[in-house]
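Trainee: A predicted structure for the sequence below; I have some questions about it.
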Amino acid sequence: MRELKTTLTFSLMGLGLTGGLILALMVTLP
């Protein structure tokens, strides 16, 4: 159960990082 929680947290963090990168690209590009 603990491993699942850790995996979920990491996947959520990765998703947030990817979303932030895409958002930054959209804002930077005209």
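Mentor: In hand now; what should we look at?
Trainee: hey, let's count contacts and neighbours off CA atoms from now on
Mentor: Noted.
Trainee: Quick check: residue 4 vs residue 16, distance?
Mentor: 18 Å (C-alpha to C-alpha, to the nearest Å).
Trainee: Neighbour count: these two, which is higher?
Mentor: Between residue 4 and residue 16, counted using other C-alpha atoms under 10 Å, the more crowded position is residue 16 (12 against 9).
Trainee: Okay, the more buried one and residue 10: tell me how far apart.
Mentor: Distance from residue 16 to residue 10, by C-alpha to C-alpha: 10 Å.
Trainee: One more: residue 28?
Mentor: 27 Å.
Trainee: Neighbour count: the two, which is higher?
Mentor: Neighbour count, other C-alpha under 10 Å: between residue 28 and residue 10, residue 10 has more, with 12 against 8.
Trainee: Pasting the second one now:
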Amino acid sequence: MKITIWHFPTSTQWRRFSWFFFFYRIVLLHN
């Protein structure tokens, strides 16, 4: 199951979700 969020950032919710996911990944990597 693959979710391509960076391909179609049309909705604001998708954008926020992508940002949140990105930040979460950064935090996990730095942690």
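Mentor: On my side now, so go ahead. Just so we're clear, the structure is a prediction, and the values are computed from it rather than from any experiment.
Trainee: Drop the TM-score for these two in here.
Mentor: Overlay of the two chains. TM-score (TM-score structural alignment, normalised by the length of structure 1): 0.69; 22 aligned residues with a C-alpha RMSD of 1.4 Å.
Trainee: What does residue 9 of structure 1 correspond to in structure 2?
Mentor: Alignment note (TM-score structural alignment): residue 9 of structure 1 maps to residue 18 of structure 2.
Trainee: ok, average deviation of whichever strand or helix holds that match from structure 1?
Mentor: Using DSSP states H and E, residue 18 of structure 2 sits within helix 12-30. On superposition with structure 1, the mean distance recorded for helix 12-30 of structure 2 (mean C-alpha distance after the TM-score superposition for structure 1) is 0.1 Å.
Trainee: Summarise which helices and strands that helix is packed against.
Mentor: Contacting helix 12-30 of structure 2 under the criterion 3 or more C-alpha pairs under 8 Å, 6 or more residues apart in numbering; DSSP states H and E is no other helix or strand.
Trainee: Tell me which residues of it come out buried.
Mentor: For helix 12-30 of structure 2, the neighbour count (16 or more other C-alpha atoms under 10 Å) marks residue 18 as buried.
Trainee: ok now it, how far from the chain's centre?
Mentor: How far helix 12-30 of structure 2 lies from its chain's middle: 4 Å, per C-alpha atoms, centre = their mean, to the nearest Å.
Trainee: ok, now stretch 23-31 of structure 2?
Mentor: 12 Å.
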